[in-house]
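J.: Okay, here's the prediction I keep looking at, along with the sequence it came from:
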Amino acid sequence: MSRYQFLQSATLKSGVKVKNRVVLPPMTECMALANGEVSRDELRYAAIHAGGVGLFITPVAYVNARGKGFEGELSVADDRFIPGLNKLATTIQQKGTKAILQIFSAGRMSSSAILRGQKTVSASAVAAPRPGMETPEELTNAEIEQTITDFGEATRRAIQAGFDGVEIHGANTYLIQQFFSPHSNRRTDKWGGSVEKRMTFPLRVVDAVQTAVKTYADRPFVVGYRFSPEEIEEPGIRMADTLKLVAKLDTLGLDYLHVSMGNVWRPSINDQSDKTPLIDQIQDAVTATPLISVGNVKTPVDAERVMEAGIDFVAIGRESIREPHWVEKVEAGAEESIRYTLPLTDLDELGIASPYFDFLAGMDAGGAHIGFEPALATTEKGNAKDLVFRK
């Protein structure tokens, strides 16, 4: 095939034109400075991995001090970070790639150590059902309103830093999802209870972000929203809840909805009898908003299968780590040269500094199937014991 659908351009609702439909999704890199400032390692990684994809979504940035989720995380919590964020946006925008800043609060998925002695926060004082997790403080009404304001302020900073858009991180068990989840949200006020009330916080965040764009943006500016379709917790988010949420989000004029899953074609993790891919159900519920789908996409054939299913954008995560020139090689007809392994000898070439490598190795050891595999690899220097990604 000489011309793939994923190489075609697209114009989003905001008016932003994206040169192709390949997305580099947000991936935890742990390479920011301790205070959340953009580091040289972060800039180097972005310079190596940007340029080919149409959209480059940054690792997540926290919108306020108690929203930090891990060490080495970006911050967009104060104006003093704008100059560094501007360097990051400019670096990503080489060769026409659009730079999207992902923004969030970690909520209960943090610790008092990471927060330098402050307690974690959430919709309710319910600990995440994972080993060692702390019981968070329930946010007061005033704190909830301030957090919503903080998302708007983070958007203003992203605009002033020169980004092309923001992605609201409503996935992966973080604060926005915590308000939507019946496990972490046990409130009986206007912020909790029915699925409609549990939507209140996510929808208010979207409104704050869109209001900031209308107020401050002097150019077309992208607003996207990422969500996880299900939770394994009991009680937890089920597809019936999610379909109601995405149907509402579909009416808000967002540029895209980003479906966070480890495999594009994954069926329900809760209803083992239903083998229908969740993305099919989501497509049925979303009629006006482009979708980004991610998960286990490696080869051009994998990516084209996503296009053929009528999904608007395909995100390539783990494969983009080991092959930053994936798009360029496809465009040049050099698919046979795409790298599907990651020897240790290539880490510096790919801009993978120690914190990022340690994070990836830890995720793999924890059963997240990042793809590391001990192996003997032959290099130009002879036989060396390397870690490689499985294809």
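T.: On my side now, so go ahead. Because the structure is a prediction, the values reported are computed rather than measured. Residues are numbered from 1 along each chain as shown.
J.: contacts and neighbour counts: CA atoms only from here.
T.: Fine.
J.: doesn't L350 make contact with P324?
T.: Yes: the pair P324 and L350 passes the contact test of Cα atoms under 8 Å, sitting 7.5 Å apart.
J.: ranges for the helices of the protein?
T.: Taking DSSP state H as the criterion, the chain contains helices spanning 40-49, 82-92, 141-160, 175-180, 195-198, 200-216, 239-249, 278-285, 300-308, 318-322, 326-331, 354-363.
J.: what's the most buried one of those?
T.: Counting by mean count of other Cα atoms under 10 Å, helix 175-180 has the highest mean neighbour count of the helices of the chain, with a mean of 27.
J.: now for it, which elements pack on it?
T.: In terms of contacts (3 or more Cα pairs under 8 Å, 6 or more residues apart in numbering; DSSP states H and E), helix 175-180 is packed against strand 121-122, strand 165-170, helix 195-198, helix 200-216.
J.: I282: which of those is closest?
T.: In this view, these are compared for proximity to I282 by Cα to Cα, and strand 165-170 is the closest at 15.7 Å.
J.: ok and that closest one relative to helix 141-160, angle-wise?
T.: Computed by axes from the mean of the first three to the mean of the last three Cα atoms, to 10 degrees, the angle separating strand 165-170 from helix 141-160 equals 150 degrees.
J.: the inter-axis angle of strand 165-170 versus helix 200-216?
T.: Relative orientation of strand 165-170 and helix 200-216, computed by the same axes, to 10 degrees: 170 degrees.
J.: Residues contacting strand 165-170, please?
T.: Counting by Cα atoms under 8 Å, 6 or more residues apart in numbering, strand 165-170 makes contact with 57, 60, 99-104, 155, 158-159, 176-177, 202, 206, 221-228, all of which sit outside it.
J.: Against that first model, consider the following:
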Amino acid sequence: MNSNYKSLFEPFTFPSGVQVKNRMLMAPMTNSSSLENGEVSEQELLYYRERSGGVGAVITASSHVSPEGKAFVNEIGADRDDLIPSLKKLADTIHAQGSKAILQLFHAGRMTSAELIGGKQPVSASGVAAEREGAVIPRELTEEEILATIKAFGEAARRAIEAGFDGVEIHGANTFLIQQFFSPHSNRRTDRWGGTLDNRMAFSLAVIDSVNQAVAKHAVVPFMVGYRLSPEEKHDPGITMEDTLKLADRLSEQKLDYLHLSVRGFWDGSIRDTADTTSRVVLVHERVGARIPVIGVGGLSSPDDVRTALDSGVPLLSLGHAMIMEPKWVEKVRNGHESDIRTTLPRTAQHELVLPDPLWDMLVNTPGWFPVV
């Protein structure tokens, strides 16, 4: 191995006691390759098997905690006990290659369609449509439904524990339900779940508490709980960096193992103020990194990219597009073969890269998403 990349392979121990063998994780990426009933498909298992082993941990694609929480066709289900055997197959597949397994838990809220959730109206913190073409006005959740959704996150965490995962990641990013409660755009409530910044944080904190209660009750070995967040929203009103830093302060006080930023580029500045070019990942790390580990992400494709990002002080990094195009990215760096890392997506490489049919169709038919050649 090139000695310049030694820092990538230092082990790391999370607050819960779970240890990973290096500083790189596979980022959670939608693949729409599960079965219609929420079970993990054979193609999906092969996809994860091919990409496990090198990274310290694999964070799965998002899994819905309740039926009305779906965002994508054919996504992983964590909303029923009969799905535990399927989840166990996924955890076992990742473990067999030598990586830790983290199940991402989410609820889409208003970022779904009636077609995906049995003809029902999507739900959210308030009856405010997303600012996207064709968005429908969601139904505001009742107090009873909010409490049931919070409980659903805890139940999904229990299923992940019973399936043998090493942790869960609470998906509070990418405009899904948890972010909808935090955002002043989507949350116009006047009860205890909205209004002030503290009230808009309440749903996130309640979900974390529900998950931690499940861990305390059911986990017999160390089990991680992470939280993913998007630092800003473009629209006004929307989440500002000041809001997020205050949220990060509160999250650092919870029993969490990490904060995982969701940004397009690790070094990208503000999406609200183009004059502010400071990395959002670095800002969060500088604010709370001494209290809680931060995972960075975004546009890290070469070993030098990863090393430079680690040099910022951010202790962990997740790889997304790089792991799609090069399943053995970590192994090639470790073995001194970094010059062999693929940086494009050949149209003839689906089977070689072990990419499920639905994911492959998305990759090659979405202009500008991947460098398809």
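T.: Sure thing, it's come through. None of these values were measured; they are calculated from a predicted model.
J.: Kindly provide the TM-score of these chains.
T.: Put the two chains on top of each other and the TM-score (TM-score structural alignment, normalised by the length of structure 2) is 0.97; 370 aligned residues with a Cα RMSD of 1.1 Å.
J.: re the thing from before, the helices and strands packed on helix 175-180 of structure 1: which one's closest to L33 of structure 1?
T.: In this view, these are compared for proximity to L33 of structure 1 by Cα to Cα, and strand 165-170 is the closest at 21.1 Å.
J.: Average offset of that closest one relative to structure 2?
T.: Superposing on structure 2 places strand 165-170 of structure 1 at an average distance of 0.2 Å from its equivalents, by mean Cα distance after the TM-score superposition for structure 1.
J.: In structure 2, what stretch matches that strand?
T.: Using TM-score structural alignment, strand 165-170 of structure 1 corresponds to residues 167-172 of structure 2.
J.: Ok, stretch 267-284 of structure 1 next?
T.: Per TM-score structural alignment, the counterpart of stretch 267-284 of structure 1 in structure 2 is residues 269-286.
J.: got the end-to-end distance for the matching stretch?
T.: End-to-end distance of stretch 269-286 of structure 2 (Cα to Cα, to the nearest Å): 15 Å.
J.: same check, this time on stretch 287-305 of structure 2
T.: 23 Å.
J.: Ok, stretch 114-131 of structure 2 next?
T.: By Cα to Cα, the extent of stretch 114-131 of structure 2 from end to end equals 17 Å.
J.: Centroid-nearest residue for structure 2?
T.: Closest to where the C-alpha atoms of structure 2 average out (Cα atoms, centre = their mean) is P28, at 4.8 Å.
J.: What range does stretch 79-89 of structure 1 cover in structure 2?
T.: Following TM-score structural alignment, the partner segment of stretch 79-89 of structure 1 in structure 2 covers residues 81-91.
J.: How about residues contacting that stretch?
T.: Contact with stretch 81-91 of structure 2 is made by 38-40, 45, 48, 77-78, 101, 159-160, 162-165, as judged by Cα under 8 Å, 6+ apart.
J.: sorry, back to before: compare neighbour counts for P324 and L350 of structure 1 and give me the winner.
T.: For P324 of structure 1 versus L350, neighbours defined as other Cα atoms under 10 Å are more numerous around P324 (24 against 20).
J.: quick one on the thing from earlier: so what's in contact with P324 and L350 of structure 1 at the same time?
T.: I48, H49.
J.: quick one, which of the helices and strands packed on helix 175-180 of structure 1 is nearest to S2 of structure 1?
T.: Ranking those by distance to S2 of structure 1, with Cα to Cα as the measure, places strand 165-170 first at 31.3 Å.
J.: Let me know the distance separating whichever residue in structure 2 pairs up with K19 of structure 1 from G53 of structure 2.
T.: The criterion is TM-score structural alignment: under it, K19 of structure 1 has K21 as its aligned partner in structure 2. Using Cα to Cα, we find K21 of structure 2 at a distance of 10 Å from G53 of structure 2.
J.: Rebuild the helices and strands packed on helix 175-180 of structure 1 as TSV, extending it with distance to A32 of structure 1.
T.: As requested, these are arranged in TSV below (distance: least, Cα to Cα, whole Å):
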stretch	distance to A32 of structure 1
strand 121-122	23
strand 165-170	18
helix 195-198	33
helix 200-216	24
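J.: and of these, who's closest to P182 of structure 1?
T.: Taking Cα to Cα as the measure, these were each checked against P182 of structure 1, and helix 195-198 came out nearest at 7.9 Å.
J.: Mind putting the helices of structure 1 into a markdown table with distance to I338 of structure 1?
T.: Compiled in a markdown table, the helices of structure 1 are given as follows (distance: least, Cα to Cα, whole Å):
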| stretch | distance to I338 of structure 1 |
| --- | --- |
| helix 40-49 | 14 |
| helix 82-92 | 21 |
| helix 141-160 | 33 |
| helix 175-180 | 36 |
| helix 195-198 | 44 |
| helix 200-216 | 38 |
| helix 239-249 | 35 |
| helix 278-285 | 27 |
| helix 300-308 | 10 |
| helix 318-322 | 9 |
| helix 326-331 | 6 |
| helix 354-363 | 21 |
